[in-house]
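Colleague: Okay, predicted coordinates and the sequence, questions at the end:
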Amino acid sequence: MGAKKHLVLIGGGHTHALLLKQWAKAPIKDVQVSVINPGKRAAYSGMLPGFVAGHYALTDLQLNIEALAKESGAKFIQAAASDIDLEQQTVGLSIGGTLSYDIASIDIGITTGLKNIEGFAEFGIAAKPLDHFAQSWHQFMKDVQQGHKRPQLAIIGGGVAGCELALAMAYALRNTAEASIEIIDRSEILAEVHPRTRQIIERKLHEQGIQMHSNTEVLRLTENHVHLQKGDNVQSLASSFTLSAAGARPYEWLSSIGNEANPFLLHEGFIQVDPYLRSTNDKVYAVGDCAHMTANPRPKAGVYAVRQAPVLYKNLVAELQGKPENRQLYQPQKDYLKLMSLGAKEAVADKLGWQFSGKLAWQLKNRIDQKFMSLFREQ
């Protein structure tokens, strides 16, 4: 009998979480699985605005990656990956040492950190990774309630995520005196959203007194202040909680993978994958927001990560069993139902050019989110 093959799952994103559930039901003989993730738990993105608003507890949106690994018979390693050696087939670990693999899959998500802005590392908070942001918000609300911090917030990034979080924060602070929230974007606010959806969200932002600064550059952060420039006008905003929800940025360490003899191709820093979810190296797969689907590019959205899970499972099994002919193509849908929270238990739904908003939309969003999380409740 030959040695067991080793499948290494790098990251505890939504796709890998679902994969572990499937592996627990149908494990593959003679395959050892290891899961690498910086934390024992990971946050579910769909319920984050609801958590910020106070509709959910922190535990309601946490996926217990360590418990999922245990349930599936996998080894859990609490660390971050720091590099991958394609020739040696090893993963470098932030805690030191390496882990060898026969097949690896990467699902590490994205970051919204702004290393190029002076002072962000010291005074800013990135919306992603989600688990760190969730913990930071939980602590900030405690500090505000105890009078240790003023309820002055600034959000860098005026896309859907930034506006959802701004409305959620406004709802959470609705009974707090002197609360102020500012959204800052270097271009137009909600530029990527359908015009009718934009009108609905902007109306809510105005109703909540949230100030919007479009076409404005963030120069630097200092303690309790954000320094801006719009045209020739330079100003400072008071902020005790400065959040970046500005775009999707890949983790920098991905750019160090591969070389001319053994290439590992990226698209704007994201891992290029084929329709089988395989990178340009046939031993490494990538899914979720860290991947770029070269044949069918799509925006970064959780719906794609969720629907990649059964395809990834089948393709990893095919690779590990030496039956590549059993692999399956992943064909992402062209559009999907977008459900965006509006602070209170209201949301706006948008698909194929039609929209509706209000409590019914929030109930639909809540039902979908709860259905997803119910898959993991026993954890």
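Modeller: All right, it came through fine.
Colleague: switch to C-alpha atoms for all contacts and neighbour counts from now on
Modeller: Fine.
Colleague: can you pull out the helices in this structure?
Modeller: Taking DSSP state H as the test, the helices found in the chain are 14-25, 48-53, 65-72, 120-123, 130-145, 160-172, 195-207, 302-320, 359-374.
Colleague: Among these, which comes closest to residue 340?
Modeller: Nearest of the helices of the chain to residue 340, taken as Cα to Cα: helix 160-172 at 6.6 Å.
Colleague: helices and strands around the closest one, which ones?
Modeller: In terms of contact count using 3 or more Cα pairs under 8 Å, 6 or more residues apart in numbering; DSSP states H and E, helix 160-172 is assigned the packing partners helix 48-53, strand 152-156, strand 180-184, helix 195-207, strand 338-342.
Colleague: ok, residues contacting it?
Modeller: In this structure, residues lying in contact with helix 160-172 by Cα atoms under 8 Å, 6 or more residues apart in numbering are 49-50, 52-54, 155-156, 179, 181, 183, 190, 193, 201, 204-205, 208, 210, 244-246, 340-344.
Colleague: and that helix with strand 180-184, angle?
Modeller: Orientation of helix 160-172 against strand 180-184 (axes from the mean of the first three to the mean of the last three Cα atoms, to 10 degrees) gives an angle of 180 degrees.
Colleague: Surely residue 9 touches residue 32?
Modeller: No - proximity of residue 9 to residue 32 does not meet the contact threshold set by Cα atoms under 8 Å, at 10.9 Å.
Colleague: Residue 152 and residue 270, how far apart?
Modeller: Applying Cα to Cα, to the nearest Å, one obtains 34 Å for the distance of residue 152 from residue 270.
Colleague: more crowded one of those two?
Modeller: Each of residue 152 and residue 270 has its neighbours counted (other Cα atoms under 10 Å); residue 270 has more, 23 against 19.
Colleague: mind listing what the more buried one touches?
Modeller: Residue 270 makes contact with 250, 254, 290, 291, 292, according to Cα under 8 Å, 6+ apart.
Colleague: picking that back up, ok, which of the helices of the chain comes nearest residue 110?
Modeller: With Cα to Cα, the closest approach to residue 110 among the helices of the chain belongs to helix 130-145: 9.6 Å.
Colleague: adding another structure so you can compare the two:
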Amino acid sequence: MRRLLLIGGGHAHVHVLDALAREPIPDTEVTLVSPFPRQIYSGMLPGWIAGHYSIEQCAIQIDLLAKRAGIRFVQSACIELDIEAKQVRCANGQTIPFDIASIDSGPTVDLSFAPGALEYTLPIRPIEGFVTAWPGLLERARLATSGFKLAIVGDGAAGTELAFAIQQRFALEKLANARVTLIGSNAQPLSGLPARLRKNAVSLLKQRGIKHLASRRAIEFFPGQIRLSDSTTIACDACLVVTGAAAPAWPAASGLACDENGFIRVTPTLQSSSHPFVFSAGDVAAYADPRPKSGVFAVRAGPVLANNLRAACTGNTMQRWEPQGNALYLISTGKRHALAAWGALSTSGNWVWRWKDRIDRRFMQRFS
């Protein structure tokens, strides 16, 4: 009996669980290790904040998917991988052996980038941590009748979308004195996306009353204050960190080949470049053909990962994953309106939000 271990409940592993429910792998015992029984779909999180969805509409119950597939589910985080002994140690004290492992544990946020970040900010990841903290943060804004200042560090797609969503929620709650400030090191938000779309985003931020502090970094955090790289200091009642994805420490510590940032190097078949019995996909992976850290690529890698894990267990031929050159980016702007980018092309409108909503709901319905 082979032992297949799935570490993490990310977007790619959701496809694996679905595939295993449809067709189990013969003579294979499968275990899923994840710290949470559900996966909050990141594409719909801003919609939940803005008040368009309930949290249940944004959640995939991976524990139920595992149960449907006859997979043992261990609710805990992996904290150590012993690559020679082929076993992992979990935060709950369990040690789980494996013959083949797949890692889709998602990224973390590195709070060591500035003094005080660990003590005085709330990272967006893990998403469950943010989801738990958000109602309390919103209640603080409701009670702050003299005004509430919320800062968001990171003006990429996730940070910008979050700024729009929170400002929309403040408007929905009629919190006229609540303000959002977006801090980023670029001249405009949404680095890497088309210039026209970025210009559109700047205009929308101004329209929605969101202040964008461009071309500066947060370099130190204090209670109620942030010091920036231009030597200015801004006041804030709460600060969210939505900077780039960071890798957990344990993959590199295990001896797996990783890139300079600690992400697991994988071949086109999604196998570790140093240990072929380990697979990886999603943001924790460094693909042979590099791609941005985006759920779009994790979702697309899912079917190939499912096929190759089956092939590894049965001795069949593996597929190569060739990620698309361009990804479709759909960025909601708080209201039922969104921006869209495909390569150098961009557009926006209420119809883009309806398009995004259909895509997201269809994705969720597949795994309900």
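Modeller: Structure's in. What do you need? Just so you know, these numbers come straight off a predicted model, no measurement behind them.
Colleague: on that earlier part again, would you turn the helices and strands packed on helix 160-172 of the first structure into JSON lines with distance to residue 112 of the first structure?
Modeller: Conversion of these to JSON lines gives the following (distance: least, Cα to Cα, whole Å):
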{"stretch": "helix 48-53", "distance to residue 112 of the first structure": "15"}
{"stretch": "strand 152-156", "distance to residue 112 of the first structure": "10"}
{"stretch": "strand 180-184", "distance to residue 112 of the first structure": "14"}
{"stretch": "helix 195-207", "distance to residue 112 of the first structure": "22"}
{"stretch": "strand 338-342", "distance to residue 112 of the first structure": "19"}
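Colleague: check contacts around the residue nearest the centre of the second structure.
Modeller: Central residue of the second structure (Cα atoms, centre = their mean): residue 42, 5.7 Å from the mean position. Residue 42 of the second structure sits next to 127, 295 when contact means Cα under 8 Å, 6+ apart.
Colleague: Identify the residue of the first structure aligned to it.
Modeller: Taking TM-score structural alignment as the criterion, the aligned counterpart of residue 42 of the second structure in the first structure is residue 45.
Colleague: if we can go back for a sec, the more surrounded of residue 9 and residue 32 of the first structure?
Modeller: Between residue 9 of the first structure and residue 32, counting by other Cα under 10 Å, residue 9 is the more crowded of the two (28 against 17).
Colleague: Report the buried residues of stretch 71-80 of the second structure.
Modeller: 71, 73, 74, 75, 76, 77, 78, 80 (16 or more other Cα atoms under 10 Å).
Colleague: In strands, which of these fall?
Modeller: When those are checked against strands (DSSP state E), the matches are 73, 74, 75, 78, 80.
Colleague: With respect to residue 255 of the second structure, which of the residues you listed is nearest?
Modeller: Of all these, the one sitting nearest residue 255 of the second structure is residue 80; the distance, using Cα to Cα, is 11.1 Å.
Colleague: Confirm for me that the closest one is in contact with residue 94.
Modeller: No - the pair formed by residue 80 of the second structure and residue 94 falls short of the contact definition of Cα under 8 Å, at 10.9 Å.
Colleague: In contact with residue 38 of the first structure, which residues are there?
Modeller: Applying Cα under 8 Å, 6+ apart, we find residue 38 of the first structure in contact with 11, 78, 79, 80.
Colleague: can you rerun that using 6 Å?
Modeller: Counting by Cα atoms under 6 Å, 6 or more residues apart in numbering, residue 38 of the first structure touches 78, 79, 80.
Colleague: ok, so of the residues you listed, who is nearest residue 224 of the first structure?
Modeller: If you rank the contacts of residue 38 of the first structure by distance to residue 224 of the first structure using Cα to Cα, residue 80 comes first, at 30.4 Å.
Colleague: And the counterpart of that closest one in the second structure, how far from residue 132 of the second structure?
Modeller: Residue 80 of the first structure maps onto residue 77 of the second structure when the alignment is built from TM-score structural alignment. Residue 77 of the second structure sits 18 Å away from residue 132 of the second structure, taking Cα to Cα as the criterion.
Colleague: who are the neighbours in contact with the alignment partner in the second structure of residue 17 of the first structure?
Modeller: For residue 17 of the first structure, the equivalent position in the second structure is taken to be residue 14, counting by TM-score structural alignment. If you count contacts by Cα under 6 Å, 6+ apart, residue 14 of the second structure has none.
Colleague: In contact with residue 103 of the second structure: list those residues for me.
Modeller: Contact analysis of residue 103 of the second structure by Cα under 6 Å, 6+ apart lists 7, 280.
Colleague: and it, how far is that from residue 185 of the second structure?
Modeller: Note on residue 103 of the second structure: its distance to residue 185 of the second structure, by Cα to Cα, is 31 Å.
Colleague: separation between the match of residue 42 of the second structure and residue 69 of the first structure?
Modeller: Distance from residue 45 of the first structure to residue 69 of the first structure, by Cα to Cα: 20 Å.
Colleague: and what of residue 351 of the first structure?
Modeller: Residue 351 of the first structure sits at a distance of 35 Å from residue 69 of the first structure (criterion: Cα to Cα).
Colleague: Comparing those two, which shows the higher neighbour count?
Modeller: Neighbours per residue, other Cα under 10 Å: of residue 351 of the first structure and residue 69, the larger number sits with residue 69, 25 against 13.
Colleague: Count the neighbours of the residue lying closest to residue 227 of the first structure once chain neighbours are set aside for me.
Modeller: Once flanking residues are discounted, residue 227 of the first structure sits nearest to residue 236: 4.4 Å by Cα to Cα, 6 or more residues apart in numbering. Using other Cα under 10 Å, the number of residues around residue 236 of the first structure comes to 16.
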